[in-house]
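Colleague: Fold the following.
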Amino acid sequence: MPAYKAPLRDFDFVLNELIRVQDTIPALPGYEEATQDIFASYLEAAAQFCENEIAPLNRSGDEAGCDYDPATKSVTTPAGFKDAYRQFCELGFTGLDCDPAYGGQGMPKTLAFPIMEMQCSANVAWSMYPGLSHGAYAAIHAHGTAEQKDTYLPQLVDGSWTGTMCLTEPHCGTDLGLLKTRAEPNGDGSYSITGTKIFISAGEHDMSDNIIHLVLARLPDAPKDVKGISLFIVPKFHADGSRNPVSCGALEHKMGIKANATAVINLDNAKGYLIGEPNKGLACMFTMMNAARLGCGMQGLGLGEASFQGALAYAKERLQMRALTGAKCPDKPADPIIVHPDVRRMLLTQKAYTEAGRALTALLALQLDIEEKHPDAEARQDAADLVALLTPVAKAFMTDNGYTATNMGMQVFGGHGFIREWGMEQLVRDCRISQLYEGTNGIQAIDLLGRKVLLDQGAKLRKFSKLIHKFCEANAGNEQLAEFVGPLSKLLKEVGETTMGIGMAAMMNKDDAGAAATDFLRLIGHITYAWLWARMAEVAYSKLGQGDDAFYNAKITTARFYYAKLLPEVESLKAQIKTGSKPLMALDEDSFAF
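Modeller: All right, here's what the predicted structure looks like:
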């Protein structure tokens, strides 16, 4: 597989031409020094690290996996992983967007997100070690006491300690109300935690001096269901260096991300410390989960980009048959497969989904920065609402599209794509988990429709719709954009009607909302991408004649491809939504047997 190259030109387009970070970020309190030049220097340094240090470890890490020693209950990561992590820490990337009060650099998330994408493209299994740590940092920073912050954050920020989140149990995945892990008060402010957690990413490894587990558990007098869940900090080693009885019982044998240690974690009266209020642990954990969901979306994006790069290089070199319209390379025994329409279909699908996903993540990162730093409360709330609405879309739509993109990349390679040494099948395997963890994509769809749309009677969706409406209104007379604005405006109206129809149906039968949820999320994903592609086309048209016409014409052409070949999926989605739940619920359970 060709070496990964960070798409720095496209990052520059998205950040500086599409969302124009320089108009917003330096004006936010604390981000005054986050100039365009600073962005460029960080992105260049991250590109060099990802291309030269972790990308070369991707296949070897997949082949070797992590090694578990049952005698010592320890885990060894693949060769090179620990050294690469050390370099990552020395470069300061572990604390890039962390609070300077704890040793962080205080950079915006708008800078951190593209660097996260590069890591996912280069080596997604490796990227999860610092990624989970950042989630633990965020939860403790948001909900910990001053003492807890002073104890744990400096080491999480400098990377000498790493973190996890421990939610899932053998009998309990999405339905966390069923969890059984117990927390008994010790009388000194600490708790004894007992239980078993599974599927714990980066749960045990040799890359850091300590691992800080954030564990959901129940207090003795806790209410039932999710109302009785508390969150605890359970370190592998205490601050005084003594060992805590929290250990790795096994590593999972997995389809992909084999170089990340997905552990079974046993807690045997391990000492833990309550974070946040008793029985309010799920709200605290959602600080970490929401970040992880955006991280999952980034995995779909990053792996789609890596697959596109490999497929494109191969399609330009692989000679097979002649073009249907006549030989394009008569001096060669056959034409490169990029001349064939079906190969173009796959490459353009990868390109269209990846570049729109990059624009979406940049938009969300900017909203997160505004939500955190903007001096105006209304601006902060609008940003928070947009992030809340689009987080399940980013997680599910981007990972579904990422899996489509990696499959297409493998398909471009034909039979060679099925062979391990080419590297394309690994991208498919690594991407598949992104549709499952941090809440399956079906759960994301229910969250979007149920909590983010129907629960507030569509208030967040209306705010988002106004952004699209304003864009269409502002460009109503723009002849260059007519091919985008007309269909986008029509789709916006239809989305409103479809949403109202779902709401009306759900009042009569809640199963109708459940039946519509996945199709509805994809519908919202498509209108989001269509809006972003129209905006990218607008920028590209405005830049023509300024010296980079090939790049900007490619943007316009890809926007046309998205509208012509991918956006029409919305017609089938709307039709499926209208059928309601009856086709799904009509078959008796016993009749599923064969």
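Colleague: CA atoms for contacts and neighbours, from now on please.
Modeller: Fine.
Colleague: how about the helices in the stretch 451-594 of the chain?
Modeller: 459-474, 482-508, 510-543, 549-561, 569-578, 582-585 (DSSP state H, counting those that start in this stretch).
Colleague: How about residues contacting the fourth one?
Modeller: In this case it means helix 549-561. Helix 549-561 has contacts (C-alpha atoms under 8 Å, 6 or more residues apart in numbering) with Leu348, Lys351, Ala352, Phe484, Trp533, Ala534, Met536, Ala537, Ala540, Tyr541, Lys543, Leu544.
Colleague: Mind checking which of these are buried?
Modeller: For the contacts of helix 549-561, a burial check counting by 16 or more other C-alpha atoms under 10 Å picks out Leu348, Lys351, Ala352, Phe484, Trp533, Ala534, Met536, Ala537, Ala540, Tyr541, Lys543.
Colleague: Show me how far the longest strand belonging to the chain is from its chain's centre.
Modeller: Assignment by DSSP state E gives strand 262-275 as the longest strand of the chain. Here the centre of strand 262-275 is set off from its chain's centre by 26 Å, with C-alpha atoms, centre = their mean, to the nearest Å.
Colleague: what does stretch 158-171 give?
Modeller: 17 Å.
Colleague: buried set for that stretch?
Modeller: Asp158, Gly159, Ser160, Trp161, Thr162, Gly163, Thr164, Met165, Cys166, Leu167, Thr168, Glu169.
Colleague: what's the span of that stretch, first residue to last?
Modeller: End-to-end distance for stretch 158-171: 36 Å, by C-alpha to C-alpha, to the nearest Å.
Colleague: Could you do stretch 19-28 as well?
Modeller: Stretch 19-28 stretches 15 Å from its first residue to its last (C-alpha to C-alpha).
Colleague: Distance from it to the middle of the chain?
Modeller: Using C-alpha atoms, centre = their mean, the offset of stretch 19-28 from its chain centre is 23 Å.
Colleague: Other residues contacting that stretch?
Modeller: Stretch 19-28 is touched from outside by 14-16, 31-36, 108, 110, 362-363, 366, 369-370, 373-375, with contacts defined as C-alpha under 8 Å, 6+ apart.
Colleague: Identify the residue nearest the geometric centre of the chain.
Modeller: For the chain, the residue lying nearest the average C-alpha position, counting by C-alpha atoms, centre = their mean, turns out to be Gly297 (2.2 Å).
Colleague: on that earlier part again, now the contacts of helix 549-561 in CSV, please, with extra columns for distance to Arg358.
Modeller: Shown next, in CSV, are the contacts of helix 549-561 (distance: C-alpha to C-alpha, whole Å):
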residue, distance to Arg358
Leu348, 15
Lys351, 11
Ala352, 10
Phe484, 19
Trp533, 11
Ala534, 14
Met536, 11
Ala537, 15
Ala540, 16
Tyr541, 19
Lys543, 20
Leu544, 22
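Colleague: need the helices of the stretch 451-594 of the chain in TSV with distance to Leu251, can you?
Modeller: Listed next are the helices of the stretch 451-594 of the chain as TSV, based on distance: least, C-alpha to C-alpha, whole Å:
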stretch	distance to Leu251
helix 459-474	41
helix 482-508	42
helix 510-543	32
helix 549-561	43
helix 569-578	40
helix 582-585	37
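Colleague: please give me the structure for this one as well, since I'd like to look at both together:
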Amino acid sequence: MFSYVPPIDDYRFLLTEVLGFDRAMAEMGKEVDADLAAAVLEEAGRMCADRLHPLNRHGDEEGSRLVDGLVKTPEGFADAWRDFAAAGWASLSADPAYGGQGLPFILQLWLDEMLAATNLSFGLFPGLTRGACEAIMAHASDFLKATYLPPMVSGEWTGAMALTESGAGTDLALLKTKAAPDADGSYAITGQKIFISSGDHDFGGNIVHLVLARLPDAPAGVKGISLFLVPKYLPDADGGFTIRNSMSVGALEKKMGIHAQPTCVMNYDGATGWLVGEPHKGLAAMFTMMNAERLMVGIQGLGIAGASYQQAAGYAKERLQGRSADGARGPVTIIEHADVRRMLLNIRAFVEAGRALAGWTALQLDRAHHHPDAAERARADALVALLTPVVKAAFTDFGFESAVQAQQVFGGHGYIREWGMEQYVRDARIAQIYEGTNGVQAMDLVGRKLPMAGGAVVEGFFALVEMDLAAAEGLNIAAKTREALALLRGVTASLRGAGTEAAGAAAVDYLRLFALVSMGWMWTRMAAAAQGDAPLHGAKRAVADYFAQRMLPQAQGLAVGIAAGEATIMALGAEAF
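Modeller: Have a look, this model is predicted:
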């Protein structure tokens, strides 16, 4: 396996030449410039490459284990977590009021990319902790914030979210876990949750679970769900957290991938918890965490794709097989074969556009939180909401496809463990499923996000794209993206007011079309900026042309499929399957 190389040059190009980072920071009053941001990312990349990447294969092979009811993570993970937290990486973008560094979210999202690229199982620990912190910060009482946020932000404690039950996955209306009020204002939580990532570990410190449960007087369905903070350890008389709560790990899930990540069956046997937010409003509170996690999960797909590309490109430049196209030379390195280049370019065209779109989305999230103008904050927040299902679903779909293509470059060597490619494929697969399956994300985009503000949000997004395409007049990528945008506008209009079946039939294809246009937009911006003689600029222009000619044409087929409607999908009776 080749060493991981953090994409610092690409980050710097995006910060300084594409995304207008310094201008954006000045608008928000943040004293961070591109040089500082690149230095932070360079140090983060060094940590990921030197500390976490070497643990990845070993972690996959050893896996987390349940020993006498206690979770034991693979050798080296606990020490790596403590070093990660001590170096301040757990607090990178967190609120300074609770000990965070308050750095821009774009740095957090690109750190997440490098974490996923080097050790996806490890990266879930800080990602889930950060999401739990966001839900607590947005909805919990001042007492709970003051008690739990500082040690979680620092990485002394970690977080997990407990939603799923054996009978209640996507349909949380079926949730059965109960919460009974106690005299002291706390609640006794009783029930079982499954698929709980980071539910327990051996890092030391507390583990703070956010648990969905029903109060005794809860109405039926999702309107009767409340959110509770349930820590592994409760406070003692001296203020320390030493009393073991009535919760335990019943089993570790046996999974296709992310073996080092302890995915727990959690039993809550009258465990003590505290209400977060209002009674029966837990779903809204949990979605604060879920939306943050969905961006993180999308970046996991991006990270896996980038890591897979590095391995496959390195292998292709060394592996000797076959003869040159003219038959005059042989054996040649497989990078000379057109089909190998096609696979590598498919991956690279996604990774570099995805990295740019992730950065743009992260800057919008910063604007939503910190811009001085309220209208601009609202506009940016709406754009993030629109793009969240696109980032989550499209990035994880393209990420899995990229891992498979990179594995294919290796041929038979990609199927055996030695080179690590089969682990990328196995690890990437979960990202299409958890935090809301990609089909659910597509339905969210079509059913909830397109109608926002009467369609004004998506039309505003299209206007942003159109403005940059007009500014890049003359570039092939701009012309091809404009053609795809016209198709996207047309199917968007056709889906307004569509019924449930019609929306369901179109949703997945629509999201992919939306993603292709968004990536074409980013390639247009990158190609327009890359007009110099530097090798990086030349490579950007070449890959932009590849995306325009070989990947954007998928838009036509997707639009035709969407226009076919639901008739052929629903024609076959259920009994015939």
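Colleague: Quantify their similarity with the TM-score.
Modeller: Taking TM-score structural alignment, normalised by the length of the second structure as the basis, the two superposed chains have a TM-score of 0.97; 572 aligned residues with a C-alpha RMSD of 1.1 Å.
Colleague: ok so, going back, neighbours of the closest residue to the residue nearest to the centre of the first structure other than its chain neighbours, just the number please.
Modeller: Distances taken as C-alpha to C-alpha, 6 or more residues apart in numbering place Lys395 nearest to Gly297 of the first structure, at 4.2 Å, with adjacent residues excluded. If you count neighbours by other C-alpha atoms under 10 Å, Lys395 of the first structure ends up with 30.
Colleague: Just give me the match in the second structure for Lys395 of the first structure.
Modeller: Superposed on the second structure with TM-score structural alignment, Lys395 of the first structure falls opposite Lys392.
Colleague: Isn't that match up against Arg294?
Modeller: Yes - counting by C-alpha atoms under 8 Å, Lys392 of the second structure touches Arg294, with 5.4 Å between them.
Colleague: and stretch 364-373 of the first structure, which stretch of the second structure?
Modeller: The aligned range for stretch 364-373 of the first structure is 361-370, by TM-score structural alignment.
Colleague: That stretch vs the first structure, average distance?
Modeller: Following the fit onto the first structure, the mean deviation recorded for stretch 361-370 of the second structure is 0.4 Å by mean C-alpha distance after the TM-score superposition for the first structure.
Colleague: which residue lines up with Asn407 of the first structure in the second structure?
Modeller: Matched across to the second structure, Asn407 of the first structure falls on Val404, judged by TM-score structural alignment.
Colleague: Could you measure from that match over to Ala393 of the second structure?
Modeller: From Val404 of the second structure to Ala393 of the second structure the distance is 17 Å (C-alpha to C-alpha).
Colleague: What does Ala472 of the second structure correspond to in the first structure?
Modeller: Aligned partner of Ala472 of the second structure by TM-score structural alignment: Asn475.
Colleague: hang on, I meant Gly420 of the second structure
Modeller: Per TM-score structural alignment, Gly420 of the second structure is aligned with Gly423.
Colleague: cool, and Ala563 of the second structure?
Modeller: Per TM-score structural alignment, Ala563 of the second structure is aligned with Lys578.
Colleague: give the contact list for the match of Lys395 of the first structure.
Modeller: Residues near Lys392 of the second structure by C-alpha under 8 Å, 6+ apart: Arg294, Leu295, Met296, Val297, Gly298, Ile299, Gln432, Asn438, Gln441.
Colleague: right, and the match of Ala472 of the second structure touches Leu481 too?
Modeller: Yes - Asn475 of the first structure is within contact range of Leu481, at 7.1 Å (criterion: C-alpha under 8 Å).
Colleague: wait, is the match of Lys395 of the first structure part of a strand?
Modeller: No - counting by DSSP: H, G, I helix; E, B strand; the rest coil, Lys392 of the second structure is not part of a strand but helix.
Colleague: mind checking how far it is from Met290 of the second structure?
Modeller: For Lys392 of the second structure, the distance to Met290 of the second structure equals 11 Å [C-alpha to C-alpha].
Colleague: How about Ala49 of the second structure?
Modeller: 28 Å.
Colleague: When Val404 and Ala393 of the second structure are compared, which one has more neighbours?
Modeller: Taking other C-alpha under 10 Å, Val404 of the second structure and Ala393 do not tie; Ala393 has more neighbours (30 against 22).
Colleague: now that one: how far from Phe2 of the second structure?
Modeller: For Ala393 of the second structure, the distance to Phe2 of the second structure (C-alpha to C-alpha) stands at 28 Å.
Colleague: List the contacts of the corresponding residue of the second structure for Leu566 of the first structure.
Modeller: Using TM-score structural alignment, the equivalent of Leu566 of the first structure in the second structure is Met551. In this structure, Met551 of the second structure makes contact with Asn346, Leu516, judged by C-alpha under 8 Å, 6+ apart.
Colleague: Hmm, Val425 and the match of Asn407 of the first structure touching each other?
Modeller: Yes - at 6.0 Å, Val404 of the second structure and Val425 qualify as touching, with contact defined as C-alpha under 8 Å.
Colleague: Give the closest residue to the match of Gly420 of the second structure in space, chain neighbours not counted.
Modeller: Met1 (5.6 Å).
Colleague: returning to that earlier point: name the stretch among the helices of the stretch 451-594 of the first structure that sits most buried.
Modeller: Comparing those by mean neighbour count (mean count of other C-alpha atoms under 10 Å), helix 510-543 ranks first with a mean of 22.
Colleague: Now do that helix against helix 482-508, angle only.
Modeller: Going by axes from the mean of the first three to the mean of the last three C-alpha atoms, to 10 degrees, helix 510-543 of the first structure is angled at 160 degrees with respect to helix 482-508.
Colleague: Tell me the helices and strands packed up against helix 510-543 of the first structure.
Modeller: Applying 3 or more C-alpha pairs under 8 Å, 6 or more residues apart in numbering; DSSP states H and E, we find helix 510-543 of the first structure packed against helix 341-373, helix 377-412, helix 441-446, helix 482-508, helix 549-561, helix 569-578.
Colleague: which residues in the second structure does the shortest one align to?
Modeller: Same thing as helix 441-446 of the first structure. Under TM-score structural alignment, the match for helix 441-446 of the first structure is residues 438-443.
Colleague: now the matching stretch: how far from the chain's centre is it?
Modeller: Chain-centre distance of stretch 438-443 of the second structure: 14 Å, with C-alpha atoms, centre = their mean.
Colleague: go on, stretch 498-505 of the second structure?
Modeller: 26 Å.
Colleague: Same check on stretch 20-32 of the first structure?
Modeller: Between the centre of stretch 20-32 of the first structure and the centre of its chain there are 24 Å (C-alpha atoms, centre = their mean).
Colleague: How far does that stretch stretch from one end to the other?
Modeller: Span of stretch 20-32 of the first structure from end to end, C-alpha to C-alpha: 15 Å.
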